[in-house]
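Colleague: Dropping a prediction and its sequence here:
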Amino acid sequence: MHGRRHRWTERALLTGGMVLGLILLPVIQHPPFLLFALLWIFNGVGQALIALSSSTLLAEHVTEAERGRGYAAHFALTHAFWLFSYPAIGHGISEMGVLMTLSMAGVLCLLIAVIAILSRKPTRDHMHLL
């Protein structure tokens, strides 16, 4: 069961990253509101894939006694990245505009997802001792 969860979380994380990158690319074309709303629904899907799978991995690899600390560390780490990404997006919007900034963020997200896909080392027989 543990190995299957690892394969699911790996696919979900990589798919979520690709979805987040891909939904931002059409923004440069200034899509109509309904299409933009549909793209934003897929944004939520991508974020959910990443959030659920990362929480699953955390629960699988942290003992029950340490789980609270593990989730707190995960929360702090993700928010530390937001500390940099939010001002970067704001600066990009003020310099290049919303459409170009969101499209470039999509390209960056896709680049990170592709690097993760190309650099992964999947295993079939994966076990941990807690």
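Modeller: Yep, it's here. Since the structure is predicted, the reported quantities are computational estimates derived from the model, not experimental observations.

Colleague: going forward, measure contacts and count neighbours with C-alpha atoms only.
Modeller: Will do.

Colleague: This structure: helices as residue ranges?
Modeller: Counting by DSSP state H, the chain has helices at residues 2-24, 33-61, 67-96, 98-119.

Colleague: Export those helices to a markdown table and append columns for mean neighbour count.
Modeller: Below are the helices of the chain laid out as a markdown table (neighbours: other Cα atoms under 10 Å):
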| stretch | mean neighbour count |
| --- | --- |
| helix 2-24 | 19 |
| helix 33-61 | 16 |
| helix 67-96 | 13 |
| helix 98-119 | 17 |
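
Colleague: Against residue 59, how distant is residue 118?
Modeller: Taking Cα to Cα, to the nearest Å as the measure, residue 118 and residue 59 are separated by 26 Å.

Colleague: take the one below as the second:
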Amino acid sequence: MTFPGRAVRGLAIRTGNPANCAPDHTSFTLDFEPLPAGRSGYEFDADLDYGFDDYHRELHEECAPAISQGVLLNLAGAPKPRGYGELPPAVDPAELGPSIAVRVVLVKVRYHLVDTSPAPHAAAAWEVTQRLREALG
């Protein structure tokens, strides 16, 4: 059996508080979809176009990979990232083994001009993935 056994959509998380003078605001929604039968691996899709201005696009280019990294950390069995400071070491999706066959889609995201940074996004993505794993047993 591969993870996930079925599609789970609309897993949302919101952390931090904009305007609290800490760059810990996250707000995003992920869908987890099994890859087609016979395929294993990990795919991440964050091709959103909300008409981001240059600054929001820059945030997206920094934070979307952090979201992917948080999912990968959880799938690899790594502990939850601290959520502040530097991002934890990267996980190579090839290391996850044949039991992982998942496509993760970033379906919605909101960034705050001042209170957004990558590390909290990695921690929040780890948490969303953990909730999914616990729900699927």
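Modeller: Yes, it's here. Predicted model only: the values in this text are computed from it and were never measured.

Colleague: now what about the TM-score between them?
Modeller: Here the TM-score for the pair of chains, by TM-score structural alignment, normalised by the length of the first structure, is 0.29; 65 aligned residues with a Cα RMSD of 4.9 Å.

Colleague: Strands of the second structure, start to end?
Modeller: With strands called from DSSP state E, the second structure shows them at 8-15, 26-34, 41-45, 101-109.

Colleague: Could you pick out the longest helix of the second structure?
Modeller: The longest helix of the second structure (DSSP H) is helix 54-75.

Colleague: what's the angle between it and strand 26-34?
Modeller: Comparing the axes of helix 54-75 of the second structure and strand 26-34 via axes from the mean of the first three to the mean of the last three Cα atoms, to 10 degrees yields an angle of 50 degrees.

Colleague: got the buried residues for helix 54-75 of the second structure?
Modeller: With burial defined by 16 or more other Cα atoms under 10 Å, the residues of helix 54-75 of the second structure counted as buried are 56-57, 59-60, 62-75.

Colleague: how far off strand 41-45 does that helix point, in degrees?
Modeller: Relative orientation of helix 54-75 of the second structure versus strand 41-45 (the same axes, to 10 degrees): 160 degrees.

Colleague: which other helices and strands contact helix 54-75 of the second structure?
Modeller: Applying 3 or more Cα pairs under 8 Å, 6 or more residues apart in numbering; DSSP states H and E, one finds that helix 54-75 of the second structure contacts helix 118-136.

Colleague: Against which helices or strands is the helix it packs on packed?
Modeller: If you count contacts as 3+ Cα pairs under 8 Å, 6+ apart, helix 118-136 of the second structure packs onto strand 8-15, strand 26-34, helix 54-75.

Colleague: between the first one and strand 26-34, how big is the angle?
Modeller: Spelled out, that is strand 8-15 of the second structure. Interaxial angle of strand 8-15 of the second structure relative to strand 26-34 (the same axes, to 10 degrees): 160 degrees.

Colleague: Show me what counts as buried in strand 8-15 of the second structure.
Modeller: Of all the residues in strand 8-15 of the second structure, those buried under the rule 16+ other Cα under 10 Å are 8, 11, 12, 13.

Colleague: now stretch 94-111 of the first structure: how far from the chain's centre is it?
Modeller: Using Cα atoms, centre = their mean, to the nearest Å, we find the averaged C-alpha position of stretch 94-111 of the first structure to lie 16 Å away from the chain's own average C-alpha position.

Colleague: rewinding a little: who wins for proximity to residue 131 of the second structure among the strands of the second structure?
Modeller: Closest to residue 131 of the second structure of the strands of the second structure, according to Cα to Cα: strand 8-15, at 8.8 Å.

Colleague: The closest one relative to strand 101-109, how many degrees between them?
Modeller: For strand 8-15 of the second structure against strand 101-109, the angle between stretch directions is 50 degrees (the same axes, to 10 degrees).

Colleague: Which strands and helices lie in contact with strand 8-15 of the second structure?
Modeller: The elements that strand 8-15 of the second structure packs onto, with contact taken as 3+ Cα pairs under 8 Å, 6+ apart, are strand 26-34, helix 118-136.

Colleague: Switch these over to CSV; also include distance to residue 43 of the second structure and mean neighbour count.
Modeller: What follows is these, written out as CSV (distance: least, Cα to Cα, whole Å; neighbours: other Cα atoms under 10 Å):
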stretch, distance to residue 43 of the second structure, mean neighbour count
strand 26-34, 10, 21
helix 118-136, 14, 21
